[in-house]
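In: mind folding the following:
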Amino acid sequence: MPLSTGRGGGSGEGDPPHRGHSARRHRASAGDLVDIAPQLHLVAPVRHAVIATLRLWGVPEVADDMGQIATELVVNALLHGDPAGVTVILTVRDSDAVLEVDDGNGGHPAVRHPATDDEGGRGLILVQALADRWGYRPGTCGRKTVWASLTLPEVGPEDAS
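Out: Below you'll find the predicted structure:
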């Protein structure tokens, strides 16, 4: 594994922008998919893979933010989802990089408001702060997908060649 909307808002249902074709563990039309076991020690390799993949695909400008988003969404899915594991899909289409995390908890994601001394509960707050758009969509068989997208920088005429 190399791996409603609006900035700061949108825990509503919906589809991510330009959901593209994905392929298992290799680049295919700028898409990558990986299933992960429900083990928290696998979160860091997923984050590193997301960052490396986006750099490989030529969009390093969004790699670090998407890596942090991956960390938060995967941890949430592992803690609150199905113990059978989660699926992570990373795509780059048109003007967006999109990360989707599918888990076995069909409930909608809820932004918590933790106390200053709480050790957790800030994952979706970070996703809201980093993502240009994010949301979720219910799946089948009690599953759901939480997604976040980052707008890619525009390619100038000097970058197009």
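In: only C-alpha atoms for contact and neighbour calcs from this point on.
Out: Fine.
In: quick one: contacts of stretch 106-122?
Out: Residues outside stretch 106-122 that contact it (C-alpha atoms under 8 Å, 6 or more residues apart in numbering): Ser11, Leu124, Ile125, Tyr136, Pro138, Gly139, Gly142, Arg143, Lys144, Val146.
In: in TSV, list those along with distance to Pro45.
Out: TSV is the format used below for those (distance: C-alpha to C-alpha, whole Å):
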residue	distance to Pro45
Ser11	26
Leu124	20
Ile125	22
Tyr136	24
Pro138	27
Gly139	26
Gly142	27
Arg143	24
Lys144	23
Val146	19
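In: between the residues you listed, which has the most around it?
Out: Using other C-alpha atoms under 10 Å as the neighbour test, these are led by Val146, with 27 neighbours.
In: now the other sequence, so there's something to compare against:
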Amino acid sequence: MSESSARHLRPVPPTGLPEPLHQQIEHVPLRRHKWQVVPSDLTSSAASRSFVRETCARWPVPEPYEFLAVQIAAELTANAVEHGKGNGPVHISLILDADLVILTVTNSGTTATDIQAHRPEADAESGRGLLMVDHLATDWGWYRTSTGGTAVWAELALPPATEAVTDRPQTETPR
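Out: I've put the predicted structure just below:
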């Protein structure tokens, strides 16, 4: 196995963050964090796209990074629903930390054993999603949660102009 494909199999949270992310996030010095729980059904990908689109629009996430985050979220959510087999809701976490967006999608399923991007047969009807995530994301991987579920995360590196994320007012007043 090549080093590039092995990195996708590491069962650790992104950038060393503890899991479950939404319960322990207050201990990590992040600029922005938002999460949502969606049902594990056919509406999940649409709800995920809306959540990520609306959140990125409120945060200083420029296009086309917002578009990329939405596409990745939809794919990871669809996978979470399909492979979670309806065993509980899907958790979507979105983090903005200076020049990085981290998206994590978690399900309650126990079927994941070896998650990796691969090229499907030309006539296969599915199996291209993680290949797309691999090409769109700066990095991605997965880990098993303490409750037996699976969390798949993806990182998007933002351009340097986004580093100025602060809680300052949008406009400066003259002195």
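In: and the two most separated of the contacts of stretch 106-122 of the first structure?
Out: Within those, two members stand farthest from each other by C-alpha to C-alpha: Ile125 and Gly142, at 24.4 Å.
In: can you tell me the closest non-neighbouring residue to the equivalent of Thr87 of the first structure over in the second structure?
Out: Alignment note (TM-score structural alignment): Thr87 of the first structure maps to His91 of the second structure. Nearest residue to His91 of the second structure, sequence neighbours excluded (C-alpha to C-alpha, 6 or more residues apart in numbering): Val37, at 4.5 Å.
In: quick one, strands of the first structure?
Out: For the first structure, strands defined by DSSP state E occupy the ranges 31-36, 86-93, 96-103, 133-138, 144-151.
In: in TSV: these, plus distance to Gly20 of the first structure.
Out: Listed next are the strands of the first structure as TSV, based on distance: least, C-alpha to C-alpha, whole Å:
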stretch	distance to Gly20 of the first structure
strand 31-36	7
strand 86-93	6
strand 96-103	9
strand 133-138	16
strand 144-151	13
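In: for Val50 of the first structure, which of those strands is the nearest?
Out: strand 86-93 (7.4 Å).
In: so which residues make contact with that closest one?
Out: The contact list for strand 86-93 of the first structure (C-alpha under 8 Å, 6+ apart) reads 3, 18-22, 30-38, 50, 74, 77-78, 97-104.
In: now it against strand 31-36, angle please.
Out: Between strand 86-93 of the first structure and strand 31-36, the angle comes out at 170 degrees (axes from the mean of the first three to the mean of the last three C-alpha atoms, to 10 degrees).
In: average offset of strand 86-93 of the first structure relative to the second structure?
Out: After superposition onto the second structure, strand 86-93 of the first structure sits on average 0.7 Å from its aligned residues (mean C-alpha distance after the TM-score superposition for the first structure).
In: OK, contacts around the residue nearest the centre of the second structure?
Out: In the second structure, the centroid-proximal residue (C-alpha atoms, centre = their mean) is Leu103; its distance is 2.1 Å. By C-alpha under 8 Å, 6+ apart, the contact set of Leu103 of the second structure is Ala69, Ala73, Ile92, Ser93, Leu94, Ile95, Trp153, Ala154, Glu155.
In: how about a cut-off of 10 Å?
Out: The contact partners of Leu103 of the second structure, by C-alpha atoms under 10 Å, 6 or more residues apart in numbering, come to 14, 33-35, 52, 69-70, 72-73, 76, 92-96, 137, 140, 152-156.
In: contact partners for the closest residue to Ala98 of the second structure other than its chain neighbours?
Out: Distances taken as C-alpha to C-alpha, 6+ apart put Glu163 closest to Ala98 of the second structure, at 4.6 Å, once the chain neighbours are dropped. Residues counted as contacts of Glu163 of the second structure (C-alpha under 10 Å, 6+ apart) are Pro60, Asp97, Ala98, Asp99, Leu100.
In: circling back to that earlier point, just tell me what the residue nearest to the centre of the second structure corresponds to in the first structure.
Out: Counting by TM-score structural alignment, Leu103 of the second structure corresponds to Leu99 in the first structure.
In: relative to Asp118 of the first structure, how far out is that match?
Out: Note on Leu99 of the first structure: its distance to Asp118 of the first structure, by C-alpha to C-alpha, to the nearest Å, is 27 Å.
In: what's the matching residue for Arg58 of the second structure over in the first structure?
Out: In the first structure, the residue paired with Arg58 of the second structure is Leu56, using TM-score structural alignment.
In: I'd like to know how many residues surround the alignment partner in the first structure of Val38 of the second structure.
Out: For Val38 of the second structure, the aligned position in the first structure is Ile36, judged by TM-score structural alignment. Each residue near Ile36 of the first structure was counted by other C-alpha under 10 Å, and the total is 17.
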